[in-house]
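Chemist: got a sequence here, can you build the structure:
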Amino acid sequence: MIDFKKKLISIIIPSYNASDFIDNVLNSVLNQSYLYWECIIINDGSTDGTEEKVNLWIKKDIRFKLVTIRNKGVSSARNEGLKHVRGEYIFFLDSDDLLDKECLNDLIKLTNSDIDIVIGKNASTYGQTKKINKKLRHNKLVNRELSDLDFLELSLREPFDIVVWNKLYSSKFIFSKNLNFIDKILHEDEMWFFETMYYAKNIIFNSKVTYYYNIANYHSITKNYTLKNLKSCIFIINNIYLNYYLKENNAKKKSIIGAYILNLQITTISAFFRFMRFHKCFGFREEGLMMIKKHLKQLNAIEYNQINKKKAKQFEILKLYAIDNPEISYRLIRNLNKNNILKYLENLFLKYKLNLRL
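Modeler: Just a heads-up that it's a prediction; the model follows:
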């Protein structure tokens, strides 16, 4: 049998003013049934006693390590953590979440020399607890190695969560591709997810919940959305367009990246108008609309894979109407999944306003 304990896992925890959560998350690490790990806590300039609490854990177990930096944000903290990795595998953990006791053991058992990423199953919780509120999206093809697939295409056909944490990344894979996080933007997970799925050759999904994601401490986009959210999303899409779409020579791969970009544009536009609708916030509405229209005009000539009927319809609406009226395109796309007479009549009215036909 393979001795899994020869495989060191480097756990990276970015931590900013996490005094209320740090003891619980480190306790969930200490209680792992898999013993061969190091835990690198990046104290991102905390001022609430987080550092002092971590130092107590270091005295309990030498596998805990503390690195303190001035406050730069979660991307910089994760990048700093990557500099200190000694393990064969890398695992990201947020300071207000919890691990299942069998998390590392369950994921490490699925590794082999060819696997780039093991993707763990997640569940949301209200508060830092293991009481499950909802199991998050996860691929159905579990406990089997997936290769010879385009994982960007897979993420569009059968969506799974775009998160950094609860994935076991091969250190060789991450460092050979020089992957890191973009500083000073929001939604940094989006770019990391794209790049890891773009480069990965072999991945595997586990079958059990191994990570408990605390949504009670999550500052929801519907509550704290600003122009920086919109600017960050547009920056990420432009980055994918310039550095991957334009440079891709394989026609099929290029069309999938094109579809990925369109999907991100729909997500970005939807988030903007949902916030406007729920919070009746018009302070930056016009500026946001101008940014969206300018972005869409610049990236209008994109070739794309239709993925499936649903995506094809969404992409068609986006390409036809979004430049002229992003809000109406958002509402038409939103209504695609709502088969009732009111939404049918609303769609007719929206198309009448545009004086166009689908």
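
Chemist: switch to C-alpha atoms for all contacts and neighbour counts from now on
Modeler: OK.

Chemist: once you drop chain neighbours, what's closest to Lys65?
Modeler: Closest residue to Lys65 apart from its sequence neighbours, by C-alpha to C-alpha, 6 or more residues apart in numbering: Ile40 at 4.9 Å.

Chemist: from Ser15, how far out is the one you found?
Modeler: Look at Ile40 and Ser15: by C-alpha to C-alpha, to the nearest Å, they are 10 Å apart.

Chemist: more neighbours: these two, which one.
Modeler: Ser15 (27 against 23; other C-alpha atoms under 10 Å).

Chemist: mind checking what secondary structure the closest residue to that one other than its chain neighbours has?
Modeler: Distance criterion C-alpha to C-alpha, 6+ apart; nearest residue to Ser15, sequence neighbours excluded, is Asn43 at 5.1 Å. For Asn43, the assignment made with DSSP: H, G, I helix; E, B strand; the rest coil gives strand.

Chemist: isn't Asn43 up against Gly73?
Modeler: No. Asn43 lies out of contact with Gly73 (C-alpha atoms under 8 Å); the separation is 10.3 Å.

Chemist: one more sequence to fold, the one below, so I can look at both together:
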Amino acid sequence: MALSKKPLISIIIPCYNQEKYLHYTLESVYRQSFQDWECIMVNDGSIDNTEKIIHQWLNKDKRFKYLKKSNGGLSSARNIGIINATGEWIQFLDADDLIAENKLSTVLENQSYDLIVTNFRLFLHSSGQRVSSSNLLGQFRLNFESILYKWDEEFTIPIHCAIFRREIIPLFNETLKAKEDWLFWIQTFLKNPKPIFIDKDLATYRIHDNNMTKDKKLLNDYTIEAVNLIRNLLPESQSNIFTSVVIKRLYNKLLEYQTLNTNLLNSKSYKIGNTLVNVLLKIRKPFT
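Modeler: So this is what the prediction gives:
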């Protein structure tokens, strides 16, 4: 088919030291049955063979485009891609994940919507096993309340499950190193998009050692920072409800941690209280 001057879809792939997986990710883009796309590969300061692999694909197909920057993190790489994208729709894809060859053609049957989300399957890299979603997302309503209150507790949406109409998406927060997707989804839904969910496994999320968070303290710090940023986006009444839900969630996690950690089984209960107080102080600080 003849390609339009501006592609209908911009696929944004941030790349940082993913030489092991990048070829397979780009192959999944190349094999799309829908062909009116551009693929923006953003090299975020990789020091492995990422650039060599990128140039192989640049030579193979002119729809692949290349941007290179110093290392600034996943969100900054995605933002560079957004700023340079020319398509009406935005598809994010991390450099170690995959999309089914009919992903774009299937979602574009629903262009009366602003946000189209599909289901996904897991790929366990260590065993090479693909695990069906088993309705991972299909049991949740795709709305603002679910994103706000159930994210990470009951579900998350891998970013490459979705395709976004360009005008509804915000830029990613570049200070957060965790929970940035949660904030992004909330900011997106605050624009009142018209969403639809397609219960088909059209995306594959790869699980391997490098994408597992190891620093729990850092994760908790960024969770608290994300909570404060989200609170500032909400009306006061909803912010108070959100705060109560977060406090209850954190308290339950602390109780679970105490139960599972044998070193804490005989500890005094005030340790949980002190931990909770410290968390609450961090959450409430911006409002004092």
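
Chemist: how about Phe144 of the second structure, nearest residue that isn't a chain neighbour?
Modeler: In space, Phe144 of the second structure is closest to Phe189, 5.7 Å off (C-alpha to C-alpha, 6+ apart).

Chemist: what does the one you found correspond to in the first structure?
Modeler: With TM-score structural alignment as the criterion, Phe189 of the second structure lines up with Met197 in the first structure.

Chemist: how many neighbours does the alignment partner in the first structure of Arg231 of the second structure have?
Modeler: Alignment note: Arg231 of the second structure maps to Tyr241 in the first structure; criterion TM-score structural alignment. By other C-alpha under 10 Å, 20 other residues sit near Tyr241 of the first structure.

Chemist: how near is Tyr241 of the first structure to Lys253 of the first structure?
Modeler: The spacing between Tyr241 of the first structure and Lys253 of the first structure, counted by C-alpha to C-alpha, is 13 Å.

Chemist: Tyr213 of the first structure now?
Modeler: Applying C-alpha to C-alpha to Tyr213 of the first structure and Lys253 of the first structure gives a distance of 33 Å.

Chemist: neighbour-wise, which of those two wins?
Modeler: Using other C-alpha under 10 Å as the criterion, Tyr213 of the first structure and Lys253 rank with Tyr213 on top: 30 against 19.

Chemist: which residue lines up with that one in the second structure?
Modeler: Mapped onto the second structure by TM-score structural alignment, Tyr213 of the first structure lines up with Tyr205.

Chemist: what helix or strand is that match located in?
Modeler: According to DSSP states H and E, Tyr205 of the second structure maps onto strand 195-207.

Chemist: how close does that strand sit to the first structure?
Modeler: Comparison of strand 195-207 of the second structure with the first structure after fitting gives an average deviation of 0.8 Å (mean C-alpha distance after the TM-score superposition for the first structure).

Chemist: please identify the buried residues of that strand?
Modeler: Within strand 195-207 of the second structure, the residues scored as buried using 16 or more other C-alpha atoms under 10 Å are 195-207.

Chemist: what is the nearest of those to Asp221 of the second structure?
Modeler: For Asp221 of the second structure, the nearest member of these is Ile207. The distance, counting by C-alpha to C-alpha, is 23.4 Å.

Chemist: what about the closest residue to Tyr198 of the first structure other than its chain neighbours, distance to Val85 of the first structure?
Modeler: Among residues not flanking Tyr198 of the first structure along the chain, Leu152 sits closest, at 6.2 Å (C-alpha to C-alpha, 6+ apart). Note on Leu152 of the first structure: its distance to Val85 of the first structure, by C-alpha to C-alpha, is 27 Å.

Chemist: of these two, who's got more company?
Modeler: Between Leu152 of the first structure and Val85, counting by other C-alpha under 10 Å, Leu152 is the more crowded of the two (22 against 19).

Chemist: wait, Ile99 of the second structure touches Arg206, no?
Modeler: No. Look at Ile99 of the second structure against Arg206 with C-alpha under 8 Å: they stay out of range, at 11.0 Å.

Chemist: before we move on, the earlier item: which one is the match of Arg231 of the second structure nearest to, not counting chain neighbours?
Modeler: Residue nearest to Tyr241 of the first structure in three dimensions, not counting chain neighbours: Ile261, with 7.4 Å by C-alpha to C-alpha, 6+ apart.
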